[in-house]
Each structure stands twice: as C-alpha cells, then as structure tokens.
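> sequence and predicted structure, then a few things I'm wondering about:
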Amino acid sequence: MKQKVCVIGAGFSGLVSAGVLAKEGFEVSLYEKNLFLGGRASSMNIEGFHFDKGPSWYWMPEVYDQAFHRMGVKRSDYYSLTRLDPGFRVYFDKLDYVDIPDDYNELRDLFENMESGGAVALDRFMKEAREKYTLGVNGMARMPSVSWMEFLSPALWKSAMKMDLFSSVADHVQKRFKNERIRKIMEFPVLFLGASASRIPALYTMMNYAGMCLGTYYPSGGFAGVVKGFEDVVKDLGVEIYAGTAVTGFETNRDSVTRIVLEGKQGVETDFVVGSADYAHIDTLLASKKRNYKSDYWKKKVFAPSALLYYVGINKKMEDIEHHNLFFHAPFDKHIDTIYSHPSWPDDPLFYVCCPSKTDEGVAPVGHENLFFLIPIATGLEDSEEIREHYFSMIISRFEEVTGENIKEHIVVKKSYGLDDFKQEYNAYGGNAYGLANTLRQTAVLKPSIRHRKLHNLFYAGQLTVPGPGVPPALISGEIVADYIIKNYQLKNGAL
C-alpha cells in the first residue's frame, strides 16, 4: 500500500516536495489555502498588464533544472529562458548609473575603469566565490541539518575553511575593493538574505558568482510561467491539488500526526505531513504542548526584509531603465539600519524597479510599460494606506528625478502590497516576505528544524528553515524534506 503524504502550502518548496515524493511512489495530496498556486510567486492581471507579484530575479538556473530533473522531466519542456544583458543597472545619482554586463570580460573592464587593479581583484574574488558556490549549493545547502553529526566529516570541515563562515561579506569585499561604488555593487546580492553585509557570512559572496558570472535570466511567462511549469509536472505525477482549501489543525496521538483538519471538513488521514506554508503559522495549528517552538522563539529570530511593493502600469515607453534597476542614490547604511538594527520606516529609502516589458512585450499593452517597485523594509511595522501613499509619492518623485523621465501623469494602473497583505495571504509571521536571515547564528542546525521534535511524521520546508530565503533555496528545501522522508521510509519499511 502506498504511503500517504499531505503537503500544506503550494509555494515552490511545497510543489517540489510533492513532486519528488510522488515520483518516488508516495500518494501525495497538496493543500493550498489560496485559490492560486506558487505562494509568493503569484501573479495578477489588471487592464492588460500582467504582474508577477513576488520573485523577479531568476538566478542559479541549474537549481531549477535540478528540481525538474528530480521529478523526471526537463525544465526546458515547460518554459524557456532569456539571458539578460545587462544583467541589471545600478543608479547612484541623476542619470548616473552603472550597467552590469553579462559578458565577464566586459565586467572586468568595467571594474578596472572604476578602480585601478579592479579587474585582477574581481578575478580573485570570483575564483573564491565560485569555490563557495560549488561547495555551498551542491553540498552544505542540501544537507537536512537535523544534527551536528552531519558536519563531522573531515572533508566537510576542510571545505568549510574555504567558505569564510567566520568573516563577513562586508569585510571580504572591503579587503579586495576600495571604490565605494564597487563595494555597493558587490554587497547588493546579500541585501535580501536577511542582514547587513557586516553580519552575513562571507560564504554568501557565492551570490556574486551566481548573479554576475552564471547570469541573470527571464523565464518565458515570467515567474507565473515557472509556477505553471511546476504545477503541470506535479499534476502529471498524480498529485491531488486542493486549492482554496485551508488546513486548520491536526489530530495527533502521542508521537505522530494522524489526520490533518480542513476548514469546515472532516480530517484527512495521513502517514506524513510536509508543512511548506509559514513555519510559525503551522506550529500554531498544533496544541501548545505539541508545538515545535514556543511563540517567544520567533520573537528572538532575525528576519530577512519584508517589502512594500507597487505594481504600476504606465501609458508610455521608457528609455532610461533596464529590466532590473537598483536605486542606490540614498545612504546605503542608513536604510539597512532601519531594517535590521532599529526596525522603522526609512526616511530616505533605497528601492528596486523591475520593468519586465523591456524583455517581454506580452506583460503590457502596446506602447505601455509594466513597472514593479520594491522598498525593502523591516518586518512587524505598522501598515496603512496613508503610509503606502506617502512612500509611493516619495519613490516616484525620486524615480523621475534619477531617470530624468516623467511618469506620474502617465500612470493608468497602480496597486500596492505590504505587510498586512503578506500576513493575510500567506499567514506570514510579522508580514515577512523572505523568511529568516542567513546570519551565522541562523545557519544549518541553528535554523528551525525540518523535523518536528515530538511528532515523527511532521516535517517543514520553505524559507523559514534550511537552506534559507529565496526561490532557489526554497526549491532545494523541498528536495531536502522529500529526500529525508524517502530515506527514513526506506530504512523502516524497505524500498518503495
């Protein structure tokens, strides 16, 4: 008889864990409280504009390919990729910007022009970053991290010495580059990992290699196309998907979950449960004495940024922006301080603008432009319409000033999305958008465990557990949990 698995939450980690388990012979049901799949990678259509509501950077393409491979298919059969050149643009002042080229030799020339010796320093930096990427993504990032015993291998410790776990990204960058603009460019990839560059282990300079050497891509159909690809695969593998179906509780015995409880319905029997929705929320569905962590535990954790987002459609084309645009014209450290050290609304925010219509004409009506604005902010702040309007007015004015183009009078569509929306749609603790910070004290075994300590058949996947925030880590997280269940089931009952 097939073992039954109930997966809660149809974000990327839930889709991948469901697909891998189904491929290995489990009977899998996937429950999603929203009517759409993809979690934070949802999308919407307004008056001819198609907006991806969440992720917009497609880095580390081999991680996506690996996830599809684990489910027995090829990613290329579901969507295609366009490599962007430039990968992204960084604005420092009015009409003063740097484009990060896709070609590495051009990148070397750029760094050399910005700083004497910059090309050689970049070579050394990327050589180290490549080693960290190989060791990290193909090694440590794929470990379940349920015990320190996993890390006792001499080979692993030898590798760890190359990974700069005990120095910071900021220290690593500043030792190699003097130019302040180069430093900002090199520190940017860790901005959404959950802490300032001075607190993120230098291991994560591997993200520079991922973004600047492996390339920045755009998937056909945007991230909605990626979600559709995973959805099609899991359906073909026989996963039963129940959208618009919230899990509201668990029935348990002494050491296991016996049933999941659905809103307004009878419980569903199960052999295993994968909780890929918000970890802290899933814990609250258990009786207090059965929870993996007490509420105070989450209050003490360091969260990656949340975000205030705006989806904007304008009835004109823009000349002076690229697909991805970073606005670093304001004091960098001051904004970072309002996210991590002194949580508060920033006075002078940095922000990011995505313009997918530069690459994909199908996301906006002819002659129009699709714009996605993002301000990284702390979790747990007050959210209101007045605050959102204040910041929209502020960043639109700065966007116009820096790019030299007027768009206020050309806005035909506008919708905001903030902390309260993350809470409402995803039960996100504190309105978090990216999960837990990848600080040293929240790495590997020090992250919330994928395995419940009291209920042996309840597991967790997603951005609040290993390996961390971002779409590629979420995909890996789904694989980790699926593999852990497969391994333990095989050990207990023999091969499937």
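Arrived safely.
> C-alpha from now on. contacts and neighbour counts both.
Fine.
> now do Val273 against Gly211, distance only.
35 Å (Cα to Cα, to the nearest Å).
> neighbour count: the two, which is higher?
Val273 (25 against 20; other Cα atoms under 10 Å).
> next up, the contacts around that one.
Val5, Cys6, Val7, Ile8, Val257, Asn457, Leu458, Phe459 (Cα atoms under 8 Å, 6 or more residues apart in numbering).
> Serialize the residues you listed to CSV and add fields for distance to Glu385, secondary structure and neighbour count.
Below are the contacts of Val273 laid out as CSV (distance: Cα to Cα, whole Å; DSSP: H, G, I helix; E, B strand; the rest coil; neighbours: other Cα atoms under 10 Å):
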residue, distance to Glu385, secondary structure, neighbour count
Val5, 41, strand, 25
Cys6, 38, strand, 25
Val7, 35, strand, 29
Ile8, 31, strand, 28
Val257, 41, strand, 21
Asn457, 42, coil, 19
Leu458, 39, strand, 22
Phe459, 37, strand, 22
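> could you dump the residues you listed to a markdown table with distance to Leu371?
Output for those, formatted as a markdown table (distance: Cα to Cα, whole Å):
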| residue | distance to Leu371 |
| --- | --- |
| Val5 | 40 |
| Cys6 | 37 |
| Val7 | 34 |
| Ile8 | 32 |
| Val257 | 45 |
| Asn457 | 44 |
| Leu458 | 41 |
| Phe459 | 38 |
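> between those, which is closest to Pro448?
Pro448 has its nearest neighbour among the contacts of Val273 in Phe459, at 10.9 Å by Cα to Cα.
> quick check: the closest one touching Asp483?
No - if you go by Cα atoms under 8 Å, Phe459 and Asp483 don't touch, sitting 11.4 Å apart.
> Provide the contact partners of the longest helix anywhere in the chain at residue level.
Longest helix in the chain, counting residues (DSSP state H): helix 471-493. Here helix 471-493 makes contact (Cα under 8 Å, 6+ apart) with 12-18, 20-21, 24, 55, 59-60, 63-64, 67, 141-144, 274, 450, 459-463, 465-468, 495-496.
> mind listing what's buried along it?
If you call a residue buried by 16 or more other Cα atoms under 10 Å, then helix 471-493 has these buried ones: 471-486.
> burial count for Asp383?
14.
> try it against this one:
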Amino acid sequence: MKRVAIIGAGLGGLATAITLANAGFEVDVFEKNTHVGGKLMPVQLRTYGFDFGPNTITMPHVFRQVIEQTGRKSDDYFTLIPLKHHTTNHFQDGSSLVFSRDKDFMIEQLEKIDPLGAKNYFSFLKELTRLYELSETHFFPKTFRSWTDYLSPNLGYALTKVRPLEPMDHFFKRYFSNPNVLQAFGRYATYIGSSPYRAPATFSMIAYLELVQGVYTVKGGTVCIARAFHKVAKELGVRFHTNTTIDQVEITDKRITALYCAGEQVWSGDEVVMNADLLKAYPELVAERDRPSFTDKQRDAMEPSISAFVILAGLSTRLKNVNHHTVYFSHDYEAEFDALFTRQEMPEDPTIYLCNSSVTDRDRSPDGDNLFILVNAPPLPKGEKEPYDIHEYKEHIYDLLEKKGLPIRDHLVVERIIPPSEIAETFGAYRGALYGLSSHRKQDAFLRPRNRSRDIHNLHFVGGSTHPGGGSPMVTMSGMNVANVLIRANR
C-alpha cells in the first residue's frame, strides 16, 4: 500500500485525501491550524457565526463529486441552498443592479439602465458558455507535471479560442455600455485576485458560474463543506494531524523520504502532496540548492494576487436592504486597482463587499446581522506587515458604510479585524495573497506553477497557487486531479 503525506488540510488537500484513500492509499494529513478547510475557516463571536471565506459557492457538482466518488450521498453530509437573486450591486449614483440566474429578471433590469446590455444579454451568456465549456474540457481536468503536458494540440487550439490576449474589461464592453454595469461585471476579476483591466477575458467565464449555473450557500455555513470532507476522509481511514507544522523535509536522491515537526520525524513514505501555499511553503521547506527550477529569485519576480482587509461585525439589529451578498462600488474602479497593484496601497475609496449569511440562514446569527465585510488590499510588503493603521482603516470603512445608509457602529455588538498580515500568518499565504499569483501576466494566467515539482520527483502541488488556479472549486479540482494521476501511476 502506497503511503502519501499531505501537507495542508485545505479543500485541495482534503479532496486529495478522500480520492486517494478511496483508492486504497494510506494517507496522513498534516495541518498547522486546529481547524481543517484552510481559508474555509469558521469564526464564532458570541452568538454570531461567520465563515472567513469563501462566502460564495459555485460549481456545486465539484464538491458533490468529491464525496459521491466514494459511493456516498453528498446530501447526507451538507445541504446546499440556491440563491436566486444573490448579489445586490450598489453604485455611486444611487442606482443598483441585482445579479441573478433568472435571465428575464436580468434583462428587465438592464432595459432600465443599459438597453444595449439588455439587447446583448443572451449573446453574452452564449459566449460565456462557450468559454466555460472550453475550459471545462481542456483546462480543468488537466494536471501539468512536465513541459510535455503543454504540447497537446487540443490544448493549444483551446488556448487560442478563449480570448487570452483580450482584457476582461474590453470583453465586457463588447456587450454593455453603462459604466456601472461594466464595473459590476469587472469585479469578477477579483475572484482570481486580479484587475479587470489586466486579467485575460478568459476568466470572464466566472460570470457564467454565477449567472447560469447559479450561486449557492450552505446550511450552517460554507465551512460545512470542509467538515463534510473531513468526516468522509476519516471514515475512509485518513489520519489527521492538526496543530502540526511541517518545518523540515529530508531529501534523498531527489525524493522526499521523511517529514519533521519540531525536530521529530512524523512521517516516512512514498509521495508528498503540498496543499500549502507553493510560493511560501516550497521555498521554506526545500533548500534552494534542491529546487534549481524554482529559485528564490524566480519566486520574488512573480506578482502575488490581492489580499483582503476583513471586518467581522455582529449587530444587534437586521439592517434593511442588505442582501446575502451586497457590494458598494467605488467611484473610480480603475483608480482603485491602480492603488492596489501599481502603488500597492489601500484605496481611499474602496469597493466594499458584505456577506450577510443570516439573511438566508437565521441560525447562523439569531440576534442580528452577521456582516462579513471585505475590502480588497494589496499584497503585503516583503516584510509582511501592514504599512497603515488597521484600526484607523476599519473606522474609515465604517464611515463609508454609514454614508451609504448602514450605521454599523450604532448597532455593533462584537467585531474582529482580520488584516492581510493575519491571513499571511494563519494560512501561510505568501505576502497575504488570497489566490497565490495574480492572473495579469499570460504565463501566470495560463502557465501557473506545475502540479509536480521539476526537481523533487515525489512532490506534488495542489491549491490556489498551482493549476487550475484560485477559488474553492478550482482548488478542489486540483486535489482530485493530482490524486487521480497518482492512482493511475500506481495501478
């Protein structure tokens, strides 16, 4: 029986563990935190329950597949709740646009604010569907383990057909003319930690996931997906070692032969899967001499994705007109992304995202709103500390929300700030980046770090910093993809 160690119990690592254990592998999972699920982290502040993230669930079939491949029923482990009108987008001029999978509802709104967009909406969805289907066929199921994997004629053909050279913002302008509508669609670039003015139009397919397949939440919180995976993995015999930081590896003949925690050997075996942030964990665990194909200089030249400044606020009341997902957009979106990526500073006029999951699931927060408030933040400086006062910036966010009719401070019962430095520390995220690399450069968008080390022959990578990319469905797929490669190799 092959012995596999998985470093990190995020969704990618959990999906790897389940897939391998179901095929008869002996699996040990090592997690530095006390919880499993990575950024799917539960936070309880008195009677207010929060998910750190992700708060938006798409591609539900991916999460179901992880469990159902074992012969179990996913409905026995978590309950998905579809959100029909899921995100209310508010703009500076007082107008709004509610995103929905209801096509007639979308067109009805667009006819009032963007007649061209209303006329083009079905053509828009058709093109999104084409982009998604190409990605689903040629990119999502793949693992990239060596340079030969990039030479497939079908893959090359698909790359030319997914608008790799066109920016997202330019693509959306083909169908819509209202600047507010363009701003709302441009926000999809932040789902991959990037700017809509620089990320390829390929990633516009994210809109397909929300506007065609639909947005979901989970009864009891999105963290219940991670808990479900954890339960299934244990049922299959996976051994979990939480509160265990792997801080040293032993390498013999270009293979990892042992893992260590605080000087003690905790594992020896055949294959290692790293679900930790590749940009941070790989250089920390493997000496540079042992990874000549991924030097510190190469890593430092990569552009991290955006981070996040998060406030968790439990209120004593239910605010009016706050949807499950609500976005208040900045006045100048281009200036906001210029601040984030060019000047690398917190925007003075940021776009503010709120998740109020108790709108859908009162049990999450029986005494009032449980507001997850997020503002995009630049990656941390190399010293990994915010160059601004986080409490002052929190008050600035509250001031902005109060001007928009949300008097947070008047009803505040409990709060917690989670700044980029805490994201970096808690999740081992390089410079606090939420999605590993940004998708601005073509090689980072389409040629992310491979799913297997070029230098350590039994070291494999899953998660947001490798293929197929960031976002909970993608990292889950990466786990299943790598596991299936290992299964095929050991038949």
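Here it is on my side, so go on. These figures come from a predicted structure and were not determined experimentally.
> just give the TM-score of the two.
After superposition, the two chains reach a TM-score of 0.95 (TM-score structural alignment, normalised by the length of structure 2), with 486 aligned residues with a Cα RMSD of 1.8 Å.
> the aligned residue in structure 2 for Gln266 of structure 1 in helix, strand or coil?
Taking TM-score structural alignment, Gln266 of structure 1 has Gln265 as its aligned residue in structure 2. Secondary structure, DSSP: H, G, I helix; E, B strand; the rest coil: Gln265 of structure 2 is strand.
> surely Gln265 of structure 2 meets Ala258?
Yes - assessed by Cα under 8 Å, Gln265 of structure 2 is found in contact with Ala258 at 6.8 Å.
> so for those two, which residue has more residues nearby?
Legend: neighbour count by other Cα under 10 Å for Gln265 of structure 2 and Ala258, higher for Ala258 (18 against 14).
> starting at the chain centroid, how far to stretch 104-114 of structure 1?
Here stretch 104-114 of structure 1 is found 29 Å from its chain centre; the criterion is Cα atoms, centre = their mean, to the nearest Å.
> can you mark which positions in it are buried?
Result for stretch 104-114 of structure 1 [16+ other Cα under 10 Å]: buried residues Tyr104, Leu107, Arg108, Leu110, Phe111, Glu112, Met114.
> please name the nearest non-neighbouring residue to the second one.
I take that to be Leu107 of structure 1. Pro101 (5.8 Å; Cα to Cα, 6 or more residues apart in numbering).
> to what extent is the one you found buried, counted in neighbours?
Residues near Pro101 of structure 1, counting by other Cα under 10 Å, number 20.
> with Ile390 of structure 2 instead?
15.
> who's in contact with the residue lying closest to it once chain neighbours are set aside?
The shortest distance from Ile390 of structure 2 to any non-neighbouring residue, by Cα to Cα, 6+ apart, is to Pro419 (7.1 Å). Residues near Pro419 of structure 2 by Cα under 8 Å, 6+ apart: Ala308, Phe309, Val310, Ile390.
> from those residues, pick the one nearest Ser177 of structure 2.
Of these, the one sitting nearest to Ser177 of structure 2 (Cα to Cα) turns out to be Ala308, at 29.3 Å.
> doesn't the closest one belong to a strand?
Yes - per three-state DSSP, Ala308 of structure 2 lies within a strand segment.
> about what we covered before: among the buried residues of stretch 104-114 of structure 1, which are located in helices?
Tyr104, Leu107, Arg108, Leu110, Phe111, Glu112, Met114.
> can I get those residues in CSV including distance to Ile339 of structure 1?
Shown next, in CSV, are those (distance: Cα to Cα, whole Å):
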residue, distance to Ile339 of structure 1
Tyr104, 33
Leu107, 30
Arg108, 32
Leu110, 31
Phe111, 29
Glu112, 33
Met114, 29
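> so which residue is smack in the middle of structure 2?
The centroid of structure 2 falls nearest to Gly471 when counting by Cα atoms, centre = their mean (2.8 Å).
> distance of the residue in structure 1 that it lines up against relative to Met207 of structure 1?
Residue pairing (TM-score structural alignment): Gly471 of structure 2 is matched to Gly470 of structure 1. Going from Gly470 of structure 1 to Met207 of structure 1 by Cα to Cα gives 11 Å.
> swap in Thr134 of structure 1?
11 Å.
> more neighbours: those two, which one.
More crowded of Thr134 of structure 1 and Met207, by other Cα under 10 Å: Met207, with 22 against 12.
> Gln92 of structure 2: what's it in contact with?
Tyr328, Phe329, Ser330, His331.
> tell me which two in those are the farthest apart.
Going by Cα to Cα, the pair spanning the contacts of Gln92 of structure 2 furthest: Tyr328 and His331, at 9.7 Å.
> who touches both of the two?
Counting by Cα under 8 Å, 6+ apart, the contacts common to Tyr328 of structure 2 and His331 are Phe91, Gln92.
> which one of these two has more residues nearby?
A side-by-side neighbour count of Tyr328 of structure 2 and His331, using other Cα under 10 Å, places Tyr328 first with 20 against 16.
> residues contacting the more buried one?
Here Tyr328 of structure 2 is in contact with Asn89, His90, Phe91, Gln92, Thr351, Ile352, Tyr353 (Cα under 8 Å, 6+ apart).
> name the SS class of the last one, please.
In terms of secondary structure, Tyr353 of structure 2 is strand; the call rests on three-state DSSP.
> ok, it touching His325?
Yes - Tyr353 of structure 2 lies in contact with His325 (Cα under 8 Å); the separation is 7.4 Å.
> what do these two both touch?
If you check Tyr353 of structure 2 and His325 against Cα under 8 Å, 6+ apart, no residue is contacted by both.
> which one of the two is surrounded by more residues?
His325 (23 against 20).
> sounds good, over and out.
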